[in-house]
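Peer 1: test case, fold it:
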Amino acid sequence: MTTLHDVLAAHVRPGGPPGAVALVARGGAVEVAAVGRTEAGGPVPMARDTLFRVASLTKPVMAAAVMVLVEDGALALDAPVAEWLPELAAPRVVRTPSSPVTDTVPAARPVTVADLLTSRAGYGFPADFSLPALAPLFAELKQGPPQPQAVAAPDAWTARLGRVPMLHQPGEAWLYNTCSDIQGVLAARASGRPLPELLAGRLFGPLGMADTGFAVPPAELGRFTGYYRSGPSGGLDLVDAPDGQWSSPPAFPSGAGGLVSTVDDLHAFARMLLAGGEAADGRRLLSAESVRQMSTDHLTAAQREAGSLFLEGQGWGFGGSVDVAALDPWNVPGRYGWVGGTGTALHVTPATGAVSVLLTQLELAGPTPPAVMRDFWRYAAAA
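Peer 2: Below is the predicted model of the structure:
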């Protein structure tokens, strides 16, 4: 009988991820496996408490924090964000997606909090990365693979954003990534607290997510992985060492991809979503309605199709994808979660009460999930 350890071990080999840690849970049954090493060729074995850069698994966490503030009354879904982000009070939009950045028109309506949560504010990545309006996102805002020490502090970053034209009118199209970073600035300003402090106080502390944050403390670097990319000759190239970019707090805590975490911390977050916003100790962090909104597809069929490079036919809730059809053996309508470009994945399936978490340290080669992820999902769906 195949075990979770077997699934991971089949992919931890030369040219693949140096190691992996995964968790599959349904009800009270939890299976965890750790395979390989924290660094390529290194001596430290993977363990249940190994720390990983979780990249875009930050997005659903960020969305949950925004919904906490909505429930507090500090934000409202239909409110224009200009109240908190005056830099976006009068945004410009390129006349067509392929227009030069100097050929713009005014936004037809204000950007709202809901636009940011559904990634339909007009900023972000489409399928065509060659469009002129994307150049400032890479060059000025450092969008793309996470590089925490290279990004400007929130106020400076948002000032730059205000000078970048949007690719689409607000509400018109689903675009990837940038809206989650804007959510981080929005949440910090609306709460009056730095984003790391807000997340620690309202989510991580109550959920017992003691190992989750935007940097790894010096005393815990021995539990941290290296971060790799596939090299041109089939080997691995080191992108970031344990004492690298995540070893000190960043100027810009990225709501799109800046967190480090463990399988158990992510499981705690996922359990809260499955419990309709309630922590394991009974504390309510979100209402069931907020969790429902997070995990409901908000896109039109045309928006899903235009975003198919990233979504592969899925919809989008707040901060994560939502399966809208059984397209593959692991797709169950209503499954909510996302993947991270550093080789990570987190999903909850309300219909079955299942949670699946996969953490590796090998960067994805593109938006298409790698074989280890697909095999893991297949195993989790059958568990």
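Peer 1: for the rest of this, base every contact and every neighbour count on C-alpha atoms.
Peer 2: Will do.
Peer 1: can you tell me the SS state at the residue nearest the centre of the chain?
Peer 2: Nearest residue to the geometric centre of the chain (C-alpha atoms, centre = their mean): residue 56, 2.3 Å. What DSSP: H, G, I helix; E, B strand; the rest coil gives for residue 56 is helix.
Peer 1: residue 22 too?
Peer 2: Taking three-state DSSP, the label given to residue 22 is strand.
Peer 1: which one is it nearest to, not counting chain neighbours?
Peer 2: Spatial nearest neighbour of residue 22, chain neighbours left out: residue 358 (4.4 Å); criterion: C-alpha to C-alpha, 6 or more residues apart in numbering.
Peer 1: surely residue 111 is in contact with residue 170?
Peer 2: Yes: using C-alpha atoms under 8 Å, residue 111 makes contact with residue 170 at a distance of 5.8 Å.
Peer 1: what do those two both touch?
Peer 2: Common contacts of residue 111 and residue 170 (C-alpha atoms under 8 Å, 6 or more residues apart in numbering): residue 121.
Peer 1: my guess is the residue nearest to residue 22 meets residue 21, correct?
Peer 2: Yes: between residue 358 and residue 21 there is a contact under C-alpha under 8 Å: 6.2 Å.
Peer 1: where do the contact lists of these two overlap?
Peer 2: When contacts are counted by C-alpha under 8 Å, 6+ apart, residue 358 and residue 21 have residue 263 as shared neighbours.
Peer 1: quick revisit: by contact count, what packs against the helix or strand the residue nearest to residue 22 falls within?
Peer 2: Per DSSP states H and E, residue 358 falls inside strand 354-360. If you count contacts as 3 or more C-alpha pairs under 8 Å, 6 or more residues apart in numbering; DSSP states H and E, strand 354-360 packs onto strand 19-26, helix 263-274, strand 344-349, helix 371-382.
Peer 1: second input sequence below; structure requested for side-by-side comparison:
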Amino acid sequence: MAGHVERGTVPGAVTLVSRRGDVQVDVVGNRSLDGPPLRRDSLFRISSMTKPITAVAALTLVEDCLLRLDAPVDDVLPELANRRVLKSLDSELDDTVPAVRSITTRDLLTFRLGFGQLMAQPDAYPILKAANDRSLGMGPPQPFDYPAPDEWLRRLGELPLMCQPGEKWLYHTGSDVLGVLLERVCGKPLDEVLTERVFEPLGMKDTSFSTSDVDRLVTSYQMDYSVFDEPSGGQWSRRPPFLSGGGGLLSTVDDLSAFAHMMLNSGRYQGVRVLSRPMVELMTTDQLTPAQKAVSGFFPGYFDDRGWGFGVSVATARTNVFQTPGRFGWDGGLGTSWQADPKEELTAIMLTQRAGFPDLSAVYTDFWTSVYASLPD
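Peer 2: Sure, this is the predicted structure:
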């Protein structure tokens, strides 16, 4: 990682590699291009690495019998009941058919609710333009672009689904809907739900949707190094109206390590049980059919050697040195990555503050290649 910092690929990085009780943490570079040095406790916008955390909170409710995986969400989220579905993705908004069934909790966890982000221009289809016009979160995380949860769900409910529930994997929106579902089932804001069910049990004291401790918050950059978000006065410096279960959290390498070790250890961390072993196994099992992968619309070839569980990607074939079948985790589009590998008894985390491809994909690849190349025989 030091080489990427020296070459200017990223301003800095905090990494953690843990295997069989041996933990190595490295901190290189600065909090901003010309700023003070990064620290181990620096706060990063983890964007889509929020998704596995929201999924775990939801699964604790399933284990408490407050949610059921295959029950419709209509009673709790009536805005999503009696859906209409576009005849095709490029149809006009009124060119629809009835949904063949209701949306379930499992659909939200597996991104098969029938609505999500598309790898396309914001106005590529009428439905995508309508979603962007309604600020439904179809791009990078922008906490203050969202309306409050009830209004956000009302706007989502105004639109038809992009496809039938269960038909396709469509990215992101399921996690945001899941966050609203958790709020309504528990009768409290999402940050309180996550604190009670995930953060407090794991000692994740620095993970939140905003912070006043701006001296620890890194500056976030776009691919061209234009500033995406500043620590002082930025979108994570105050509580947003919508707490995004799909991309809203800040965290540190040590907080994420606690979460990662809980997942690697079948739901238990330092004597505290968050999820049962069978539930972790279910969460990290590929839930998608070949047909669903073929029409996902995600990055070309992504699902050739990977699947999707509940809020996490799951490796299904070894196509490179770090792609161990059964490895699971997820990345954040603003420059972060986490994976756990049960076979190697390994978990690792990389936190940077620059978004974008192709430069950042090289950083990811080099980090994970180095992690696995260093493993003993």
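Peer 1: re the thing from before, who's in contact with the equivalent of the residue nearest to the centre of the first structure over in the second structure?
Peer 2: Under the alignment defined by TM-score structural alignment, residue 56 of the first structure is paired with residue 48 of the second structure. Shown in contact with residue 48 of the second structure (C-alpha under 8 Å, 6+ apart): 246, 247, 248, 330, 331, 332, 333.
Peer 1: do residue 224 of the first structure as well
Peer 2: Counting by C-alpha under 8 Å, 6+ apart, residue 224 of the first structure touches 38, 50, 51, 52, 216, 242.
Peer 1: what's the burial count for the fourth one?
Peer 2: So the one you mean is residue 52 of the first structure. Neighbourhood size, residue 52 of the first structure [other C-alpha atoms under 10 Å]: 29.
Peer 1: and what of the last one?
Peer 2: Burial measure for residue 242 of the first structure: 21 neighbouring residues, criterion other C-alpha under 10 Å.
Peer 1: and the fifth one, by the same measure?
Peer 2: Other residues lying near residue 216 of the first structure total 27 when counted by other C-alpha under 10 Å.
Peer 1: do the third one as well
Peer 2: Counted with other C-alpha under 10 Å, the neighbours of residue 51 of the first structure add up to 27.
Peer 1: I'd say it and residue 259 touch.
Peer 2: No: taking contacts as C-alpha under 8 Å, residue 51 of the first structure lies outside contact range of residue 259: 10.2 Å.
Peer 1: give me the range in the second structure that stretch 190-205 of the first structure lines up against.
Peer 2: Aligning stretch 190-205 of the first structure against the second structure (TM-score structural alignment) gives residues 185-200.
Peer 1: next, the buried residues of that stretch.
Peer 2: For stretch 185-200 of the second structure, burial by neighbour count (16 or more other C-alpha atoms under 10 Å) applies to 189, 190, 191, 193, 194, 195, 197, 198, 199.
Peer 1: do stretch 126-144 of the second structure as well
Peer 2: Residues 127-128, 130-131, 134-138, 141-144 are the ones in stretch 126-144 of the second structure that count as buried (16+ other C-alpha under 10 Å).
Peer 1: same deal with stretch 64-71 of the second structure?
Peer 2: Buried residues in stretch 64-71 of the second structure, counted by 16+ other C-alpha under 10 Å: 67, 68, 69.
Peer 1: same question for stretch 8-16 of the second structure.
Peer 2: Neighbour-count burial for stretch 8-16 of the second structure [16+ other C-alpha under 10 Å]: 9, 10, 11, 12, 13, 14, 15, 16.
Peer 1: likewise for stretch 112-127 of the second structure?
Peer 2: Buried residues in stretch 112-127 of the second structure, counted by 16+ other C-alpha under 10 Å: 112, 113, 114, 115, 116, 117, 118, 122, 125, 127.
Peer 1: what about those, which are in strands?
Peer 2: When those are checked against strands (DSSP state E), there are no matches.
Peer 1: tabulate these in TSV, adding columns for distance to residue 370 of the second structure.
Peer 2: Output for those, formatted as TSV (distance: C-alpha to C-alpha, whole Å):
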residue	distance to residue 370 of the second structure
112	34
113	37
114	38
115	37
116	34
117	32
118	32
122	37
125	41
127	42
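Peer 1: closest to residue 224 of the second structure among those residues?
Peer 2: Among those, residue 122 lies closest to residue 224 of the second structure (C-alpha to C-alpha), at 19.9 Å.
Peer 1: what are the boundaries of the helices in the stretch 151-300 of the first structure?
Peer 2: Using DSSP state H, counting those that start in this stretch, the helices assigned to the stretch 151-300 of the first structure run over residues 154-162, 178-191, 195-199, 205-207, 263-274, 288-294.
Peer 1: what sits against residue 36 of the first structure?
Peer 2: Contacts here follow C-alpha under 8 Å, 6+ apart; on that basis residue 36 of the first structure touches 9, 12, 18, 19, 20, 45, 46.
Peer 1: same check for those, but in the second structure.
Peer 2: With both residues aligned by TM-score structural alignment, their matches' C-alpha atoms under 8 Å, the contacts of these that the second structure also has are 9, 12, 18, 19, 20, 45, 46.
Peer 1: and the first one, what's its match in the second structure?
Peer 2: The equivalent of residue 9 of the first structure in the second structure is residue 2 (alignment by TM-score structural alignment).
Peer 1: excluding residues flanking it in the chain, which one is nearest its match?
Peer 2: residue 28 (6.1 Å).
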